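1. Let's see this in three dimensions:
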Amino acid sequence: MAAKIFIDGEHGTTGLQIRERLAERGDLTLLSLPVEDRRDAAKRAALLQEADIAILCLPDDAAREAVSLAKGEGTRFIDASTAHRTAEDWVYGFAEMTEGQAQRIAAAEKVANVGCYAIGSVAMLRPLTEAEILPRDYPVTINAVSGYSGGGKQMIAQMEDPSRDDAITANHFAYALTLAHKHLPEIMMHGGVERKPIFTPAVGRFAQGMLVNLPLHLDLLSGKPDLATIHAALSDHYAGQEHVTVAPLGEASALPRLDAEAMTGTDELRIHVFGTDGEGQVNLVAALDNLGKGASGSAVQNLDLMLRG
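-> Just a heads-up that it's a prediction; the model follows:
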């Protein structure tokens, strides 16, 4: 019997991509709410309660409401908002994050899908904190750039229609300048760090793609590791994984540049270890599609794990 899936918020950027990915699958029955009924609580509640798994592509408050509307009905959830990413009774939806995480997702009733900047950050931090190479009180700095699709329909329209009064004309801009970005709590919790990172995100004039930079001083890390030790820790952590890979050191050292769109159209997250031996510094860079492994790709991966679980 086909599992019933309801994408609450299917008309938004992430919801549309998830629906496109699931549309031709014969093992699923997609429940749908017309756009004109998206604010009708009774109709939403009926579909949320009917679904085997509901995928929430909503603002935080609406996601919390959706969970309450299906309370007691046995519906399982994947929440793509930030509402539940640090909640104790939700499983974090990054299957490759640590040993057993995929199994925890498969068995979960409630899965909090990843944030795009956060998954890039956590993917680099978690192996190093687990291996006790990166002290948990290390003064982490993260710099990142994303395609404008991460800002949703409004930003897409502002970027792609220069005739609009609110058009964004900048080719590249930094934001969250108060150092209080919404992804910080999940980066800290799931990355295993105790000191709030300095996080500077930016948006470029390209639709999809992302680079997340994590620069580190090697003499401040436990054991004063070299580049090869850092690379080995990351490679060992993700050995055998399909969607998270670590570029060989030789490949990384030969790159003259790294394109923010390198992973666009894929569900892969690729980590690079950059630096010069003996110089005491390393720059870890995660490349991903912000709507792939950073959003809809992870949601579908989590869905498949839950269906198999």
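2. Only C-alpha atoms from now on, for both contacts and neighbour counts.
-> OK.
3. Find the nearest non-adjacent residue to V145, please.
-> In this structure, V145 finds its nearest non-sequential neighbour in A202, 4.5 Å apart by C-alpha to C-alpha, 6 or more residues apart in numbering.
4. in whatever helix or strand that neighbour lives in, what's buried?
-> Following DSSP states H and E, the helix or strand that holds A202 is strand 198-204. Buried residues in strand 198-204, counted by 16 or more other C-alpha atoms under 10 Å: F199, T200, P201, A202, V203, G204.
5. thinking the fifth one is in contact with Y148, fair?
-> Just to be clear, that refers to V203. Yes: under the criterion of C-alpha atoms under 8 Å, V203 makes contact with Y148 at 5.8 Å.
6. thinking again about what came up before, pull the residues that contact the strand holding A202.
-> Residues lying outside strand 198-204 but in contact with it, judged by C-alpha atoms under 8 Å, 6 or more residues apart in numbering, are 139-148, 171-177, 179, 181, 184.
7. Identify those among those that sit within helices.
-> Taking DSSP state H, the ones among those that sit in helices are L184.
8. Are any of the contacts of strand 198-204 buried, and if so which?
-> V140, I142, N143, A144, V145, S146, G147, Y148, L184.
9. nearest spatial neighbour of M155, skipping sequence neighbours?
-> Y148 (6.6 Å).
10. got the contact list for the one you found?
-> Neighbours of Y148 in contact, by C-alpha under 8 Å, 6+ apart: M155, I156, M159, V203, G204, R205, F206, A207, Q208.
11. export the buried residues of strand 198-204 to CSV and tack on distance to G280?
-> Formatted as CSV, the buried residues of strand 198-204 follow (distance: C-alpha to C-alpha, whole Å):
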residue, distance to G280
F199, 22
T200, 23
P201, 25
A202, 27
V203, 30
G204, 30
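12. for the residues you listed, which one is nearest S235?
-> Nearest to S235, judged by C-alpha to C-alpha, of the buried residues of strand 198-204 is F199 at 24.8 Å.
13. Span of stretch 175-193 from start to end?
-> Stretch 175-193 has an end-to-end distance of 23 Å (C-alpha to C-alpha, to the nearest Å).
14. measure E73 to E50 for me?
-> Counting by C-alpha to C-alpha, the separation of E73 from E50 is 8 Å.
15. between the two, which one's more packed in?
-> Using other C-alpha atoms under 10 Å as the criterion, E73 and E50 rank with E50 on top: 18 against 12.
16. if I pick the more buried one, what's in contact with it?
-> K4, T75.
17. show me what contacts T14?
-> Listed by C-alpha under 8 Å, 6+ apart, the contact partners of T14 are C57, L291, A295, S296.
18. Determine the set of other helices and strands touching the helix ranked longest in the chain.
-> Longest helix of the chain, by residue count under DSSP H: helix 116-130. Under the contact criterion of 3 or more C-alpha pairs under 8 Å, 6 or more residues apart in numbering; DSSP states H and E, helix 116-130 touches helix 184-191, strand 210-217, helix 227-237, strand 281-288.
19. The structure of the following sequence is requested for comparison with the preceding one:
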Amino acid sequence: MNTHALPSAFIDGEAGTTGLGIRARLERLPVHVRSIAPELRKDPEARREMMASVDLVVLCLPDAAARDAVAMIDGLRAQGGHAPRVLDASTAFRTAPGWVYGFPEMRPEQAQAIRTATHVTNPGCYPTGIIGLLHPLVAAGLVPADYPVTVNAVSGYSGGGRAMIEAHERDGGPAFELYGLSLQHKHLPEATVYSGLSRAPVFVPSVGHFPQGMIVSIPLHLDLLPKGTRGADLHAALVAHYRGSDRISVPDACASLCADTLAGTDRMELRVHVNEEHRQAVLTARLDNLGKGASGAAIQNIALMLGLETPSPV
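-> This next block holds a predicted model:
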């Protein structure tokens, strides 16, 4: 096969956790992945030349560096030359005008919007669970937009970057750690906007001593929802929204959940756990923070943007 006849992509920041995950998963797609020599990865001219030669640039960079890279790509477009489409994995553009949010299952029209967009922003791992649970329920009128949402979530330590990974794997790390207690987590803006909420949730993230996996949980008082709402209504709305999805399922409630069950996959499970006697419910999302929560989502978006068939989830 002539690889140069394939659509081409360049991962800017391919040595990071997300970049490595995307590179590995791209082996499942007919894409010619181009790379810059390690010593030239920070050379602006080498990066500009590479960007001008490919169909798609995937940015796996810190926010400031991602903004600089997008300015470089937009500069190519302004000069009338070839400019690649861009998929950004940072938080820099998650709610920015002109960018399409890369959660294909969020709305019926979202996948098509991703297919035609020049600028797509890959979702965060926590927001994938939060939005996956709340957007269909808010859109259906079952959860009011001004509901006082509280989100508790635990992630594997691989989501914390190289320093946290090294600390856990070298020294053992803490068994469980709350963080983000300033209540200003960087994922809150996208979680609020794309869930359809009018007020930001109280979000309490945490890290457990396991590499990959995630559980997002959202408690609800049913009596604060529209009159007569039952847990079965919430479950039915989620089932209807995700019917036909090969990545997102809505199983029945269970007595307990283990956070790392879906590690290594690109799938997400959404559940409604309910006690009608007490009029309480807990929504849960279980996923791999590096799968559907990062690299797996990126592969979905890359396939859509390049007109390729999305590979089946692992």
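20. so what number do they get for TM-score?
-> With the length set by TM-score structural alignment, normalised by the length of structure 1, the two chains reach a TM-score of 0.94; 298 aligned residues with a C-alpha RMSD of 1.2 Å.
21. ok, back up a step: residue range for the longest helix of structure 1 in structure 2?
-> On structure 2, the counterpart of helix 116-130 of structure 1 by TM-score structural alignment is residues 125-139.
22. Kindly report the same for stretch 149-156 of structure 1.
-> Going by TM-score structural alignment: stretch 149-156 of structure 1 matches residues 158-165.
23. Any chance you could list what contacts the matching stretch?
-> With C-alpha under 8 Å, 6+ apart as the criterion, stretch 158-165 of structure 2 contacts G16, T17, Y157, P211, Q212, N289, L290.
24. Closest one to R25 of structure 2 out of those residues, please.
-> Nearest to R25 of structure 2 among the contacts of stretch 158-165 of structure 2 is L290, at 11.2 Å by C-alpha to C-alpha.
25. And that closest one, how close does it get to L76 of structure 2?
-> According to C-alpha to C-alpha, L290 of structure 2 and L76 of structure 2 sit 31 Å apart.
26. Format the contacts of T14 of structure 1 as a markdown table; extra columns: secondary structure, neighbour count and distance to D40 of structure 1.
-> Below are the contacts of T14 of structure 1 laid out as a markdown table (DSSP: H, G, I helix; E, B strand; the rest coil; neighbours: other C-alpha atoms under 10 Å; distance: C-alpha to C-alpha, whole Å):
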| residue | secondary structure | neighbour count | distance to D40 of structure 1 |
| --- | --- | --- | --- |
| C57 | coil | 26 | 16 |
| L291 | coil | 29 | 27 |
| A295 | helix | 27 | 26 |
| S296 | helix | 28 | 25 |
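27. Which two of those have the greatest separation?
-> For those, the farthest-apart pair by C-alpha to C-alpha is C57 and L291; their separation is 12.4 Å.
28. hmm, back to that, just flag the most distant two among the buried ones among the contacts of strand 198-204 of structure 1.
-> It's V140 and Y148 that sit farthest apart of those, by C-alpha to C-alpha, at 25.0 Å.
29. follow-up on the earlier one: can I get the contacts of Y148 of structure 1 in CSV with distance to E96 of structure 1?
-> What follows is the contacts of Y148 of structure 1, written out as CSV (distance: C-alpha to C-alpha, whole Å):
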residue, distance to E96 of structure 1
M155, 30
I156, 30
M159, 33
V203, 26
G204, 28
R205, 30
F206, 27
A207, 26
Q208, 22
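30. Tell me which of the residues you listed you also see in structure 2.
-> Comparing the contacts of Y148 of structure 1 with structure 2 on both residues aligned by TM-score structural alignment, their matches' C-alpha atoms under 8 Å, the contacts found in both are M155, I156, M159, V203, G204, R205, F206, A207, Q208.
31. ok, of the residues you listed, which one's closest to T29 of structure 1?
-> For those, the nearest to T29 of structure 1 is Q208 (28.5 Å; C-alpha to C-alpha).
32. Tell me which helix or strand the closest one sits in.
-> Under the criterion DSSP H and E, no helix or strand holds Q208 of structure 1.
33. What's the match for it in structure 2?
-> In structure 2, Q208 of structure 1 lands on Q212 (TM-score structural alignment).
34. Which residues are in contact with its match?
-> Counting by C-alpha under 8 Å, 6+ apart, Q212 of structure 2 has contacts S155, G156, Y157, S158, G159, D260, A263, G264, D288, N289, L290.
35. between these, which is closest to S35 of structure 2?
-> S35 of structure 2 has its nearest neighbour among the contacts of Q212 of structure 2 in L290, at 21.9 Å by C-alpha to C-alpha.
36. show me what contacts the closest one?
-> T18, G21, C125, S158, G159, Q212, G213, A263, G264, G296.
37. Now do the same for it: its match in structure 1.
-> Under the alignment (TM-score structural alignment), L290 of structure 2 pairs with L291 of structure 1.
38. what stretch of structure 2 does stretch 47-62 of structure 1 fall on?
-> Under TM-score structural alignment, the match for stretch 47-62 of structure 1 is residues 50-65.
39. So which bits of the matching stretch are buried?
-> Those would be 50-61, 63, 65, for stretch 50-65 of structure 2 by 16+ other C-alpha under 10 Å.
40. now do stretch 153-173 of structure 2
-> In terms of neighbour count (16+ other C-alpha under 10 Å), stretch 153-173 of structure 2 has its buried residues at A153, V154, S155, G156, Y157, S158, G159, I165, H168, G173.
41. The residue mapped onto L234 of structure 1 from structure 2: neighbour count?
-> Per TM-score structural alignment, the equivalent position to L234 of structure 1 in structure 2 is L238. The tally of other residues near L238 of structure 2 (other C-alpha under 10 Å) stands at 25.
42. Do I have it right that M210 of structure 1 meets K293?
-> No: under the criterion of C-alpha under 8 Å, M210 of structure 1 makes no contact with K293, lying 10.4 Å away.
43. So between those two, which is more surrounded?
-> With neighbours defined as other C-alpha under 10 Å, M210 of structure 1 and K293 compare such that M210 has more, 33 against 29.
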